[in-house]
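Chemist: From the sequence below, what's the structure:
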Amino acid sequence: RTLAMSLYGDLDISVIDELPPGRKPIKTVHRYDGNRLKVFRFIRDEIEKGRQVYVVYPLIQESEAMDYKDLMDGYESIVRDFPQPKYQISIVHGQMKPADKDFEMERFVKGETQIMVATTVIEVGVNVPNASVMIIESAERFGLSQLHQLRGRVGRGADQSFCILMTGHKLSNDSKTRLETMVATNDGFEIAEVDLKLRGPGDIMGTQQSGLLNLKIADIVKDNDILKSARHYALQLLKEDPSLSKPENLIIRHMYAQLVKHKNIWTYIS
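Modeler: Coordinates of the predicted model:
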């Protein structure tokens, strides 16, 4: 919706299209559950190099309604594959007391644990430059903005970082598009445009943040350049003739008077 509002002219865009100095683009791959042994082998190799790893789950506990990997089950299998004392593992989720969460996070930040098993509570505000691998379990469960945010937890140091999107084989077309987008690009603008195509911009006048916006003529993504051009000329016109009283602008004034009678004027933008 933010992207849609910026196209419509309510917001200006500041383009930050390069990484901070010394950082490398994160390599992102999609792997199926059947590749888990290879993924675990890769984790061991990274830990041997002194790196740290995030493993993120969409659920804390198993759900009958949703067939997704859950944190508690995942934590147990990781503990079996990465036994103490050689490996130390932190666990963080939203049902923990704040003090316990802070304690576990602090252990990971200090490098006392090599693996952080977590839900999306680590989506923002966590900065561990030594963490080089982000594994997202049931990645099809997450939206593009969440996947992009989670991937941003790694790649914060000078070492090459990796994001591994783990899924089962049953994927919807939208899920495939999201995963393919994440593998193809690190560019937040490209990701936002794909998200806009998939979910729609929502209600620009209200609070709904996704959903279709059925314009009579324009397509908010395909017609991006035309919308920007239209905005430019509209601003120019209002600057030169704010009341639209010049003879050549009377037809625009008449059309506007007709449009404002409608409750949802946005659909008439073209």
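
Chemist: Please count neighbours and contacts with C-alpha atoms only from this point.
Modeler: Will do.

Chemist: How about the secondary structure of S132?
Modeler: Secondary structure assignment for S132 (DSSP: H, G, I helix; E, B strand; the rest coil): strand.

Chemist: Measure how buried the closest residue to it other than its chain neighbours is and give me the count.
Modeler: Nearest residue to S132, sequence neighbours excluded (C-alpha to C-alpha, 6 or more residues apart in numbering): S161, at 4.4 Å. S161: 26 surrounding residues under other C-alpha atoms under 10 Å.

Chemist: show me the contacts for S161.
Modeler: 24-27, 131-133, 154-155 (C-alpha atoms under 8 Å, 6 or more residues apart in numbering).

Chemist: and if we set it to 10 Å?
Modeler: S161 is in contact with 23-28, 46, 51, 53, 129-134, 151, 153-155, counting by C-alpha atoms under 10 Å, 6 or more residues apart in numbering.

Chemist: what helix or strand is D102 on?
Modeler: Using DSSP states H and E, the element containing D102 is helix 98-110.

Chemist: Equivalent analysis for E76, please.
Modeler: E76 belongs to helix 71-81, assigned by DSSP H and E.

Chemist: quick one: contacts for F189?
Modeler: Listed by C-alpha under 10 Å, 6+ apart, the contact partners of F189 are 3, 15-17, 195.

Chemist: Figure out how far whatever helix or strand it lives in is from the centre of its chain.
Modeler: Element membership for F189, per DSSP H and E: helix 188-199. Between the centre of helix 188-199 and the centre of its chain there are 9 Å (C-alpha atoms, centre = their mean, to the nearest Å).

Chemist: again, but for stretch 164-183
Modeler: The chain centre lies 13 Å from the centre of stretch 164-183; the measure is C-alpha atoms, centre = their mean.

Chemist: How about stretch 229-239?
Modeler: 33 Å.

Chemist: Show me the contact partners of that stretch.
Modeler: Around stretch 229-239, the neighbours that count as contacts under C-alpha under 10 Å, 6+ apart are 7-9, 223-228, 241-244, 249, 270.

Chemist: Contacts only, for the nearest residue to Q52 once chain neighbours are set aside.
Modeler: Of all residues not flanking Q52 in the chain, A131 sits nearest, at 4.3 Å (C-alpha to C-alpha, 6+ apart). For A131, the contact set (C-alpha under 10 Å, 6+ apart) comprises 46-47, 50-54, 108-109, 111, 114-116, 153-157, 159, 161-162.

Chemist: ok, of the residues you listed, which come out buried?
Modeler: 46-47, 51-54, 108-109, 111, 114-116, 153-157, 159, 161-162 (16 or more other C-alpha atoms under 10 Å).

Chemist: follow-up on the earlier one: now, which of the contacts of S161 lie within strands?
Modeler: Those of the contacts of S161 mapping onto strands are 27-28, 53, 131-134, per DSSP state E.

Chemist: And Q236, which helix or strand is it part of?
Modeler: Using DSSP H and E, Q236 sits in helix 224-240.

Chemist: One more, please, to line up against the first structure:
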Amino acid sequence: MNRLLQGDVGSGKTLVALMTMLMAVDNGFQATIMAPTEILANQHYDTIKAFLGDLPVTVGLLTGSTKSKARVHLHEGLRDGSIHLLIGTHALIEETVQFHNLGLVVIDEQHRFGVEQRSRLWRKNDRPPHVLVMTATPIPRTLAMTVYGDLDVSVIDELPPGRKPIKTTHRFDNNRAPVYAFMREQLQAGRQIYVVYPLIQESEKMDYKNLEDGYQHIQEAFPGVPVGMVHGKLKAVEKEAQMQAFLAGHTRILVATTVIEVGVNVPNASVMMIESAERFGLSQLHQLRGRVGRGADQSYCILVTSYKLSEDSRRRIEIMCATNDGFEIAEADLKLRGPGDLEGTQQSGIPFDLKIANLARDQQLTEFVRNIARDILKVDSTLDLPENLLLKAQLRKRFAHEVNWGVIS
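Modeler: A predicted model of the protein is given here:
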């Protein structure tokens, strides 16, 4: 299996992944799920442990913060097969992490990992494991692979009952008064708010809003409202404390960088304001927006930009305001950035020159030729028939790499 599971944030991808992993365990294999941040890995661990209850399934957690003593115990359990499910971050791809019989790899929010990073999990067993990649917004390279047919797709196209689509608006940064007035209304209604910045500190090279100044500014603009702050340079314990305070409602506004882009689940947070939104790509904006809209209340995303916008930036903002659909956003991303290198590690941009097809525009054509290729392989899977020898020679020439990156979603 080499499958993409696409579903908007909060649609139930984690539960689908868990059911798939349990099928692997039931057949004598181990399974692992790799998340891009410790916050998300910890959340998956807690969620999956709660789902499993008293089932005889042993779950391990491995992140950068895991102590040496606990790591020794984990490594032993993985090698002897007594640990069935492993949840972790990039720490999973270290050479020291060896499995007894890894059968399934789940990669969550796959746009946050490089192709080579994802490929290392394939080498954790003599027989490559099945792969399930999950995302709310597929990166262009993955979308291109679905068009080419190398990656199967499953779509969760519904949100849980009671969820309302997030309303997204665009505002310029010299007109903040109405935005702040709206935020005060939401706070008075008992809601919580995220404010996201692209930078932690002021940069001489980039004229973007930064978190440290923003934190002070938000405190001054909302006196008496408890404000928290979280960013990538905080220690894991400090980050967790800030997130727990926000989750418990002790802080009402959370000023953050993109460290909260994935996995944070606070149902009462119904407003997100993204500063210098032109600084972010479509995938990041969609992921950030997905931190709100997790409860039954109407949620809002406010994209704040300067007046100086490039044509691409303006188009990204328009797309975000027009749709909440992850695949629609990914297709727009494909048109803006190109498909990525299907046989290399580049995830977007246009590294090859297709003579006929445009992946974004000519999906029917690419699906048509994909079916022709499938029919050829059904009859002659090794391409040994005389009429297929030229095709075989060209494929050998193209795939003469040590690693066949093209099969890695």
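
Chemist: tm score of chain vs chain?
Modeler: The TM-score (TM-score structural alignment, normalised by the length of the first structure) is 0.91; 259 aligned residues with a C-alpha RMSD of 1.7 Å.

Chemist: do you know how far the residue nearest to S132 of the first structure is from R44 of the first structure?
Modeler: The span separating S161 of the first structure from R44 of the first structure equals 14 Å under the rule C-alpha to C-alpha, to the nearest Å.

Chemist: List the buried residues of stretch 311-331 of the second structure.
Modeler: Of all the residues in stretch 311-331 of the second structure, those buried under the rule 16+ other C-alpha under 10 Å are 313, 315-317, 319-321, 323-327, 329-331.

Chemist: Please apply the same query to stretch 193-205 of the first structure.
Modeler: Residues of stretch 193-205 of the first structure classed as buried: 193-204 (neighbour count, 16+ other C-alpha under 10 Å).

Chemist: and it, how far from the chain's centre?
Modeler: Mean-position distance between stretch 193-205 of the first structure and its chain equals 13 Å (C-alpha atoms, centre = their mean).

Chemist: Check the mean deviation of the helix holding F189 of the first structure from the second structure.
Modeler: Here the mean offset of helix 188-199 of the first structure against the second structure after fitting is 0.7 Å, by mean C-alpha distance after the TM-score superposition for the first structure.

Chemist: what does A181 of the second structure align to in the first structure?
Modeler: Counting by TM-score structural alignment, A181 of the second structure lines up with R41 in the first structure.

Chemist: That match is in what secondary structure piece?
Modeler: For R41 of the first structure, the element it lies in under DSSP H and E is helix 36-48.

Chemist: Over to R31 of the first structure?
Modeler: Element membership for R31 of the first structure, per DSSP H and E: strand 27-32.

Chemist: Compute the distance between H170 of the second structure and Y307 of the second structure, please.
Modeler: With distances taken as C-alpha to C-alpha, H170 of the second structure is found 11 Å from Y307 of the second structure.

Chemist: So which of those two has more stuff around it?
Modeler: More crowded of H170 of the second structure and Y307, by other C-alpha under 10 Å: H170, with 17 against 11.

Chemist: Quick check: chain neighbours aside, which residue is closest to the equivalent of that one over in the first structure?
Modeler: Here H170 of the second structure is matched to H30 in the first structure, going by TM-score structural alignment. In space, and not counting its chain neighbours, H30 of the first structure is closest to L165: 4.6 Å by C-alpha to C-alpha, 6+ apart.

Chemist: And the contacts of stretch 229-239 of the first structure, which of them are buried?
Modeler: Taking 16+ other C-alpha under 10 Å as the criterion, what is buried in the contacts of stretch 229-239 of the first structure is 7-8, 227, 244.

Chemist: show me the contacts for K24 of the first structure.
Modeler: Contacts of K24 of the first structure (C-alpha under 10 Å, 6+ apart): 155-161.

Chemist: Using TSV, lay out those residues together with secondary structure.
Modeler: TSV is the format used below for the contacts of K24 of the first structure (three-state DSSP):
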residue	secondary structure
G155	coil
R156	coil
G157	coil
A158	coil
D159	coil
Q160	coil
S161	coil
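
Chemist: what about the helices in the second structure?
Modeler: 13-26, 38-52, 68-80, 115-122, 140-148, 177-188, 211-221, 236-247, 282-289, 311-322, 326-337, 363-379, 389-398 (DSSP state H).

Chemist: what's near enough to touch R51 of the first structure?
Modeler: Listed by C-alpha under 10 Å, 6+ apart, the contact set of R51 of the first structure reads 43-45, 111, 114-115, 129-133, 159, 161.

Chemist: Can you find the partner of it in the second structure?
Modeler: Matched across to the second structure, R51 of the first structure falls on R191, judged by TM-score structural alignment.

Chemist: now its match: how far from H250 of the second structure?
Modeler: With C-alpha to C-alpha as the criterion, R191 of the second structure and H250 of the second structure are 12 Å apart.

Chemist: cool, and L102 of the second structure?
Modeler: L102 of the second structure is 42 Å from H250 of the second structure, by C-alpha to C-alpha.

Chemist: quick one, which of these two is more surrounded?
Modeler: A direct count of neighbours by other C-alpha under 10 Å for L102 of the second structure and H250 places L102 higher, at 29 against 14.

Chemist: To which residue of the first structure is the more buried one aligned?
Modeler: So L102 of the second structure corresponds to nothing, using TM-score structural alignment.

Chemist: Surely L102 of the second structure touches D80?
Modeler: No: contact criterion C-alpha atoms under 10 Å: L102 of the second structure and D80 do not qualify, at 11.6 Å.

Chemist: Spit out the contact partners of the residue nearest to Y87 of the first structure when sequence neighbours are not counted.
Modeler: Closest residue to Y87 of the first structure apart from its sequence neighbours, by C-alpha to C-alpha, 6+ apart: Q114 at 6.6 Å. Q114 of the first structure sits next to 43-44, 46-48, 50-54, 82, 86-90, 107-108, 130-131 when contact means C-alpha under 10 Å, 6+ apart.

Chemist: 8 Å - rerun?
Modeler: Residues in contact with Q114 of the first structure (C-alpha under 8 Å, 6+ apart) are 47, 51-53, 87-90, 108.

Chemist: From those residues, pick the one nearest M255 of the first structure.
Modeler: V53 (58.9 Å; C-alpha to C-alpha).

Chemist: I'd assumed S132 was in contact with that closest one.
Modeler: Yes: using C-alpha atoms under 8 Å, V53 of the first structure makes contact with S132 at a distance of 6.2 Å.

Chemist: Noted, bye for now.
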